[in-house]
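Student: Sequence and computational prediction follow.
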Amino acid sequence: MLKTLRDITQAVAAAQDLHSSLELLVSQTKSAMATQCCSIYLLEGQQLVLSATDGLDPDAVGQVKMSLSEGLVGLVAEREEPINLADANQHPRFKKFAEAEEESFRAFLAVPIIYQKNVVGVLVVQQADTRQFDEGEEAFLMTLAAQLAMAIRHLRIKAEVECSPDLLHFTGTSAANGVAIAHALVLGGQIALEQPQNRTSDVSHEESRLNSAIEACKDTLTSLSQRFDQEQDNEVVSIFSALQQLLDNASLGGEYVKEVRDGWCAVSAVSRVSLRYIEQFTQMQDLYLKERAGDIRDLGLRVLRLLIEPQRMELEPDVPVILVTKEADATMLAEFPRHKLVGIVTELGGVNSHAAILARALGVPAIIGVEGVLSAGIDNKLLIINANRGQLLVSPTPPLIAEYRNLISAEKALQNKYAQELDLPAETMDGKRIHLYLNAGLLSSLASEIANGADGVGLYRTEIPFMLHQRFPSESEQVKVYQQVLEAASDRPVVMRTLDVGGDKPLSYFPINEENPFLGWRGIRLSLDHPELFLVQLRAMIQAGDEKEQLHILLPMVSNLEEIDQAIAYLEQAYNELKNDVNKNIVKPKLGIMLEVPALLYQLAEVARRVDFVSVGSNDLTQYLLAVDRNNPRVSTLYDCYHPGILRALKRARFDCWQYNLPVSVCGELAGEPIGVILLVAMGYDQLSMNQGSLARINYLLRRVSHSDLSELLQMALTLTSGQEVRELVREYFESRELGAILN
């Protein structure tokens, strides 16, 4: 049964269009159930339409239509439950559709296809003989319908897009996930950075105009910086501080003034300086420095607007809008009232640009690199931004708008439902307490996230503040950041990972060029080779921890015991230095390691004698066990954290840690996925760390499962041969307990 379900769902999902997928569905389902007819009806507006069949007259496809109050198929959709009849003709709701030629069929089994509480359609099988379909057949069809719901929904949206000749469809790169519907506000095309090269005979007047524009720009940046400082968005504050510094006399601001004193008018001076430096920066090899050319452009355009049309600087749209611009700057986004900016689309920019960082901090869906969008004439037109897929739809049809509104509403309803229990402990039905922690990197809204359902911070990525600086942050700067994180956690435990750069986390001002960075100089290897940096970070952490026992320190990318011993020695050195320097009883934090390198799976007995805890980094552990670079598109399909071999390794790690009395948690993506959580809890893991967006859903899930029931499920999963089979097995478990919606 499991293989048959998998074969059908994979075939449907892989189909190129909706018509092909539905034809595959009915033919394969008919064959799998050894029946004489299979049909599917899709809900279009308030009518169910015969959309594919294998057994009825094929000419009836698209012609047979019924309301929810008509026929047995309508009754299934109306009640949202299956109907199983030995002789359908005897039922009072039976209605004959002559064009379908179904009078020869008597036995009738139909199940609803439901996606996020909304009926999508009805799947029907029929047979000439009078008989009742058995429970196994009914369960099979219900499970198949549940698994196909999402695929059919997505294929319908795709078909709607492709069949609408007036619909403009753009694609780009997602910079901040989310979906929104609003009208376009096109900005940025009114003023070009390239301005006429005009001389002036009144240098004093032009310099005065320029200084006024610079001061006005500084005032704006200061007010924005103060606003985000009050909201503890320190990373965003650092963006505005950097922009303010560029306007100083020692930087771009001085260059503007120098150009005016050389006889150029203020507008020409700003244009000349900006273009000159942008050209220099864009020719640099370093990606971070290349993106700083965008900061120079942002400031240049802002000062030019203040010089040319200061009245256009206020951004106060009457209704929520999706901003469409060539390249959004951080100040432009920050000036928008938060309830008026629901999406961002740009032609230029990078995922690490300041605008992208700010979009993520604001929780606004954003797509970058959308070619040709400014020349498409979309100002004031209705848009759908689906940043989860990097898609922008212009002037969508009413059915498509309805699809997306239902999608947004259903998602909000589910999130609200999960959030209602977030203040309750994550405890299984048979009383097993699971501690849920937060993975964090940015300080933005950290206090509210911690207060809302997390037992603490299971992983604070200290490399994020390092990446947002243009140099290594000083000891005092690090102390301040770490103190804010600890204060936000309100005495709950905080696990801080030491600097983990390299691989997929480059540090722009400390470039590491390697042929295979994931197996190279990264994590603890870099820290141990640079003790001057490592000791500063350890000292900063210990000082931030002060006299409390709240802080735990985590070492990344540990591959041998010698690295642990060296790190312990440096921790002792940093602790002793501070103990002698300060007049208070500072606490030495607990020390743990990331279990990412497979070799340490076989040395946990020795690890337990050295450290206080272990945190399993499932992302890298999976990558190294499968020898797959998850960021390489040629092999990324081979990356599968549900591979039975990975699950056996995780089970072995949990057993050994229990045997050696070594506390263990999981902080990879697996710990925030419903299927992964079920399997991890079945293995005995009771400390899971995840992104804030997963907390409510996982809490809700755990409160509806029994820990004792999961053991059998895990044993079955460990006997399977592929990750896909594992997913299907757990999906069936969810469906049997009416928890299928939590997977969407």
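Tutor: Arrived safely.
Student: Every contact and neighbour count from this point should use C-alpha atoms.
Tutor: Will do.
Student: Double-check V607 against S559; I have them as touching.
Tutor: No - under the criterion of C-alpha atoms under 8 Å, V607 makes no contact with S559, lying 10.9 Å away.
Student: more crowded one of these two?
Tutor: Neighbour count, other C-alpha atoms under 10 Å: between V607 and S559, V607 has more, with 22 against 18.
Student: shared neighbours, V607 and S559?
Tutor: Contact criterion C-alpha atoms under 8 Å, 6 or more residues apart in numbering; residues shared by V607 and S559: L600.
Student: let's bring in a second one:
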Amino acid sequence: MAQDTQTESRKLLQRLRDALAEDSAGQARLDKITHLIATSMGTEVCSIYLFRDDDTLELCATEGLNAEAVHQTRMRIGEGLVGRVAKSSKVVNTDDAPSAKGFRYMPETGEEIYSSFCGVPVQRLGDNLGVLVVQSKDKRTYSPDEVYALEVVAMVLAEMTELGAFVGEGAAMSALHQQSVMFRGACAQEGAAEGHIWLHEPRVVVTNPVADDPEVELQRLNEAVETLRVGVDRMLEGANTGDKEQLQVLEAYRMFANSKGWMRRMEQDISRGLSAEASVEKEQSSARKRMEEVTDAYLRERLHDLDDLSNRLLRILTGQGNETGADMPADPVLVARNIGPGELLEYGRNLRGIILEEGSVGSHAAIVARALAIPLVIHADRITTEALNGDHVMVDGDQGIVHLRPDDSVVTAFRDKIAMAAEAQERYASIREKPATSLDGETVHLHMNAGLMADLPSLNSSGAEGVGLFRTELQFLIRNQMPKRTELANLYSRVMDAAGDMRVVFRTLDIGSDKVLPYMAPQDEPNPALGWRAVRVALDKPGVMRMQLQALLRAANGRPLTVMFPFVAQFDEYRAARAEMDKALERERILGHPLPASLEVGAMLETPSLGFAPKRFFEEVDFLSIGGNDLKQFFFAADRENERVRRRYDTLNVSFLTFLEGIVNRCVDTDTPLSFCGEDAGRPIEAVCLAAIGMRHLSMRPASIGPVKSLLRRVNLAEIKAVIDEARISGEQSVRPAVMTYLRNQG
């Protein structure tokens, strides 16, 4: 690259920095910047368009176009050449703009006399903030050096936009990280929380995008890269040498850290006038842009490695990030793109809430959040971009809504909601020791779901009568290798100790679908929810099942034991799993170990097929538990991970209730104990309807027991059953409206 081109680029960036440092309003800064760029590049026009909202660009400053068009000219993303740049995040460079694909004439700007057009995206780490445009009357295509210079300038503009340098009169010039923002996500764990943001992977803010001395910046970059490489080498040294896949990933990671092409591009950016930090971030933005375009999963993962390395390098250069000693707020609300169960457990119960950009209702993080009773909102798009550590936030887990930097009216309304919830909890505490007996004398037994030792104190505080479901997979998911039998036996023993005389139903390992063990080869299945999972895996890999059954038998140590097999779809699967239990019992007897005082072996009914199993199955099984979450998705053929359809079908749909009632009747006929486990068991309206059709055992998260018990004690189940039957006869699709009307009439 020519030395004079580099010098001119540095001079322009330094002038821009000086203009940005002046004590002037946002609009005055923008006006001066467009003038500087146009003068430096020898073009008649320079314009800056910024996003007014997610879909609309606004002309915020111009040198050369009609001044009256500023803050008046707007266009949708994809509209015109400017909109095309914003949509594609790619440069548009043409010597004949009116003939170019997508050109749109804006009469108020007076741009019809300009032939040449070059537009570059103003973006930071893949987040589009606007478009920088230069135009001239002469028919010319801007040179690669000129385009490169514009991209460097756009990078600086992006940094300064984020830092609030252009806050001013225009609606499109509000700085990020200052305004009140509401995010609509999806509910993965109910509850309301107020606190302050703690970013799992803090966003690094570059405050010095322009540098004076390239030599100093090159030295800083080289020192930081050397520190990064040493850190990666240490990761390799500490890796599990027996895990070839992990070693391959880390070797690829080291290859990127030593990439000469990566270094050369960053050195080139520094020579143009960027600081070391800005050069890293410019390359990171390019990598993210490429990552969005790559369909190959392996290449996307490698580009993700490069993104992660860039983050590490930025933290070394800036000294920013959680690992540098920043203090977590006293009331932390965790924000992340996604998070694993082990990482989430490290934070523990001191989190007030969790907000994820990704995630799913059945994810490991959601399971842990439910276990810890922490409100969780998923699919909060762009929250990691907008939020900064320490920002005030309010999380409405019931509605799946997040209020970031809320205004006073939102704060008041939200605190009223939290206060009402606290009052309700006090009311529920007063009935904790009382039975869930309806007005017509029917008692429903309420149990809690659990998966961690941390859940067990809730047995007493919630008023639960036992653990209706203990998920054993969490101990497998949070580790990097298979747990040992003795470790599991000790854990299960502690669970039984904590429960005392109360019954604990241990569900055997339920993996597959969305629950993939980190040390198990992933299965490339087109529909994993209907694939190789749960009891299917256990029967195909009986060694793991035998180890777990032995651990459960040894944990019981002569006490009563209750075990349940998940996702049983047909009678033979239950018989085969039961046979494994019988073998494990015989082995323990031969070894002289104490056998359980009593043993109950049941199945989880999660597939419609099992509802139609032979009568002999209902007679042989010791008990059944309906897994409502999976059963509902299979009954309606509606994936519960798919936000478009998962709320489309109502649990109180007449067809579903009729199917459930059929199962209740079959269990009554064979005297088979039956319970219902899942999210719907913990929703008061659904719970009373389930009780009305004959369910006498419900298992739910601990926080739901109080609300469900409160409503059950105030209704007549026989009358609700009559309402359900009437709605069914009248041809209603759902009994919900009729039940709600009845409850309102009852006060």
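Tutor: That came through fine. Predicted model, so just to flag it, every value in this text is computed and none were measured.
Student: for V495 of structure 2, what are its contacts?
Tutor: With C-alpha under 8 Å, 6+ apart, V495 of structure 2 has these contacts: 453, 456.
Student: ok but it is inside a helix, no?
Tutor: Yes - using DSSP: H, G, I helix; E, B strand; the rest coil, the assignment for V495 of structure 2 is a helix.
Student: Can you find the partner of it in structure 1?
Tutor: Taking TM-score structural alignment, V495 of structure 2 has V485 as its aligned residue in structure 1.
Student: How much space separates that match from N691 of structure 1?
Tutor: From V485 of structure 1 across to N691 of structure 1, the span is 15 Å (C-alpha to C-alpha, to the nearest Å).
Student: now swap in R302 of structure 1 and tell me
Tutor: From R302 of structure 1 to N691 of structure 1 the distance is 36 Å (C-alpha to C-alpha).
Student: quick one: which of those two has more around it?
Tutor: Neighbours per residue (other C-alpha under 10 Å) separate R302 of structure 1 from N691, with R302 holding more: 23 against 19.
Student: secondary structure class for that one?
Tutor: R302 of structure 1 is classified as helix under three-state DSSP.
Student: in what helix or strand does the equivalent of L571 of structure 1 over in structure 2 lie?
Tutor: Taking TM-score structural alignment, the alignment pairs L571 of structure 1 with M581 from structure 2. Element membership of M581 of structure 2 [criterion: DSSP states H and E] is helix 571-590.
Student: how much does the helix or strand just after that helix stray from structure 1?
Tutor: Later in the chain than helix 571-590 of structure 2, the nearest helix or strand by DSSP H and E is strand 599-605. Following superposition, strand 599-605 of structure 2 is found to deviate from structure 1 by 1.6 Å on average (mean C-alpha distance after the TM-score superposition for structure 1).
Student: contact partners of strand 599-605 of structure 2?
Tutor: Counting by C-alpha under 8 Å, 6+ apart, 560-569, 574, 578, 611, 621-627, 631 sit against strand 599-605 of structure 2.
Student: matching residues in structure 1 for that strand?
Tutor: Under TM-score structural alignment, the match for strand 599-605 of structure 2 is residues 589-595.
Student: List the buried residues for that stretch?
Tutor: Neighbour-count burial for stretch 589-595 of structure 1, counted by 16 or more other C-alpha atoms under 10 Å, picks out 589, 591-595.
Student: Specify which member of the residues you listed is nearest to T9 of structure 1.
Tutor: Ranked by distance to T9 of structure 1 (C-alpha to C-alpha), these are led by L595 at 35.1 Å.
Student: Sitting in helices, which of the contacts of strand 599-605 of structure 2 do you find?
Tutor: Assigned to helices by DSSP state H, the following of those qualify: 574, 578, 611, 631.
Student: Residue in structure 1 paired with the last one?
Tutor: Just to be clear, that refers to L631 of structure 2. That one, L631 of structure 2, aligns with L621 by TM-score structural alignment.
Student: what's the distance between its match and C667 of structure 1?
Tutor: Between L621 of structure 1 and C667 of structure 1 the computed distance is 11 Å (C-alpha to C-alpha).
Student: cool, and D423 of structure 1?
Tutor: Counting by C-alpha to C-alpha, the gap from D423 of structure 1 to C667 of structure 1 is 21 Å.
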